[in-house]
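[1] sequence unavailable; structure follows:
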């Protein structure tokens, strides 16, 4: 797998944003007082180099060359921008989050009340490895894991076929293999309130929503809160399970290409309803979300969002929408580790009036058997 150092390798768009101290923040989301690093026309496509925080953090030595070198990665296999960011950016480990986040990108014509649709067109791994970490007091099982006195970071190689591997025991040979499916865990717009928010908890502005369905071909739809929207991205993932239970997913740097579209208020209402929190759309499904520090409340919020969406787009009565959701729609846990928990509902498009009806599984099975 080719290592995509800054400015090398394929770049799909003529608009290319590298990750350097002038284009990124560490541990905070951009606020209303942050100037944009570039301004785009509605519908523009851009390519962004993102950098994972894993390998940069204090419990890993704050030295990517030394950290990844200890796992057998040569100097040319460590991203130069990661080395520079670890050396030149500052963060307060007690007050700031871990994520490297792009500074805001303006989108001309975006106004509060509109929606911003951000579609992931391409996600290229920049390195052939990633890291999964579990840190004390965090994750789904704080107090139980890590089982020793130290934080745990699992270095995870990825082969040319895109398969990640882990051993069954420390120091053992690769035994567990799983496919990668890259996406951005963190996509957001500048919130209306002043100041830079902590990078970990997601909210109405988006941010660290960690929904693994937001992979290539999918769109994240965000409610614009300030003129120009102020798009930012970060937290690149190679793979994640629903829940993200250790604390992190398989974190690793990506080169992503995005299409950014403004949906004016009237069109936004017709297509998605009055969305006040992030919404995901894949080629196969609509994915309303819910967020709250209490996971039960996050699920309830997600169900309400799904009911509202079905009513706004299809005119479905609320009691019938609830019945349909109960009979045919999966409500999944997005993540339980970001202070604010997330849930999302996966509504198959084939079920809906403008979709192609699906063949019932039992009939399809009968046809195969015959």
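    That came through, no problem. These numbers were taken from a predicted model, which means no experiment stands behind them. Numbers count the residues shown, from 1 in each chain.

[2] all contacts plus neighbour counts: C-alpha atoms, from now on.
    OK.

[3] contacts only, for the spatially closest residue to residue 264 that is not a sequence neighbour.
    If the residues on either side of it in the chain are set aside, residue 264 comes closest to residue 114, at 4.7 Å by C-alpha to C-alpha, 6 or more residues apart in numbering. Remark: with contacts taken as C-alpha atoms under 8 Å, 6 or more residues apart in numbering, residue 114 is in contact with 223, 224, 262, 263, 264, 265, 268.

[4] presented hereafter is structure B, for comparison with structure A:
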């Protein structure tokens, strides 16, 4: 959400094909384990930054300085103005936070504790390493923002996948591959991902469920809308209640283990 180069709300994996999967089939995905690898993360209640997107801040970011669409960015310093356009240097994050927290995890990744300002800023200076971003990742780590409005709150971890499913039949932002979030695409000017209601219903696969039951032991039955299915995942959360009502939660990196089963009539 703070990486305008990404054309969706999240950075997701490259889709994996299941041999023999054809359009009309279903793929059962059993989550065997989810192991959190991030040592810390940050979250909060997000704020849309007007003038930094065309219609939809999740999938149509624009640099307010030079007008570049989906601009590449770099990190300069820490804090909510640290995401800068590579071309002109303007503050380019399409989202900031009105109230947020930084949380560190124990070595077993079983509990977390929110931090004060000094500790949050120290972690922000080493954000990519502490969040264990993959080598090929282009996301700007949210730890960089160093929020510290909610201090000394402890919580247990119960990791789950906000995104897990099959590739939709038509190109759409990963975050909008769902019935609820997908409604933002309905006849939506002026970006490239506008869909009719019929197109959304026919092509979505509901890969962006964002429910905390998509965790270890769960089984998802996913429709095949493209040859091979194209299973992908992302938007891993350390914990969440019954809904992502703040618009954002504790995003982390993790190692998943799963099993696929192909099903057809």
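    Perfect, thanks for sending it. Bear in mind that the values here come from a model prediction, so they are computed numbers and not experimental data.

[5] tm score of chain vs chain?
    After superposition, the two chains reach a TM-score of 0.55 (TM-score structural alignment, normalised by the length of the second structure), with 163 aligned residues with a C-alpha RMSD of 2.7 Å.

[6] circling back to that earlier point, just give me which of the contacts of residue 114 of the first structure are shared by the second structure.
    For the contacts of residue 114 of the first structure, the aligned pairs still in contact in the second structure (both residues aligned by TM-score structural alignment, their matches' C-alpha atoms under 8 Å) are 223, 224, 262, 263, 264, 265.

[7] the residue nearest to residue 264 of the first structure matches what in the second structure?
    Residue correspondence to the second structure (TM-score structural alignment): residue 114 of the first structure is matched to residue 25.

[8] returning to what we had before: output the contacts of residue 114 of the first structure as JSON lines; include the columns distance to residue 173 of the first structure and secondary structure.
    Compiled in JSON lines, these are given as follows (distance: C-alpha to C-alpha, whole Å; DSSP: H, G, I helix; E, B strand; the rest coil):
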{"residue": "223", "distance to residue 173 of the first structure": "47", "secondary structure": "strand"}
{"residue": "224", "distance to residue 173 of the first structure": "48", "secondary structure": "coil"}
{"residue": "262", "distance to residue 173 of the first structure": "49", "secondary structure": "strand"}
{"residue": "263", "distance to residue 173 of the first structure": "50", "secondary structure": "strand"}
{"residue": "264", "distance to residue 173 of the first structure": "54", "secondary structure": "coil"}
{"residue": "265", "distance to residue 173 of the first structure": "55", "secondary structure": "helix"}
{"residue": "268", "distance to residue 173 of the first structure": "51", "secondary structure": "helix"}
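
[9] helices along the second structure, start to end?
    Assigned by DSSP state H, the helices in the second structure fall at 117-124, 127-130, 197-203.

[10] out of the ones you listed, which comes closest to residue 242 of the second structure?
    helix 197-203 (24.9 Å; C-alpha to C-alpha).

[11] so for the closest one, what gets flagged as buried?
    For helix 197-203 of the second structure, a neighbour-count test (16 or more other C-alpha atoms under 10 Å) marks 200, 203 as buried.

[12] same question, stretch 184-192 of the first structure
    184, 185, 186, 187, 188, 189, 190, 191.

[13] please apply the same query to stretch 21-35 of the second structure.
    21, 22, 25, 26, 27, 28, 29, 30, 31, 33, 34, 35.

[14] dump these to a markdown table, plus distance to residue 12 of the second structure.
    Output for those, formatted as a markdown table (distance: C-alpha to C-alpha, whole Å):
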| residue | distance to residue 12 of the second structure |
| --- | --- |
| 21 | 21 |
| 22 | 22 |
| 25 | 23 |
| 26 | 21 |
| 27 | 19 |
| 28 | 19 |
| 29 | 17 |
| 30 | 19 |
| 31 | 17 |
| 33 | 18 |
| 34 | 16 |
| 35 | 17 |
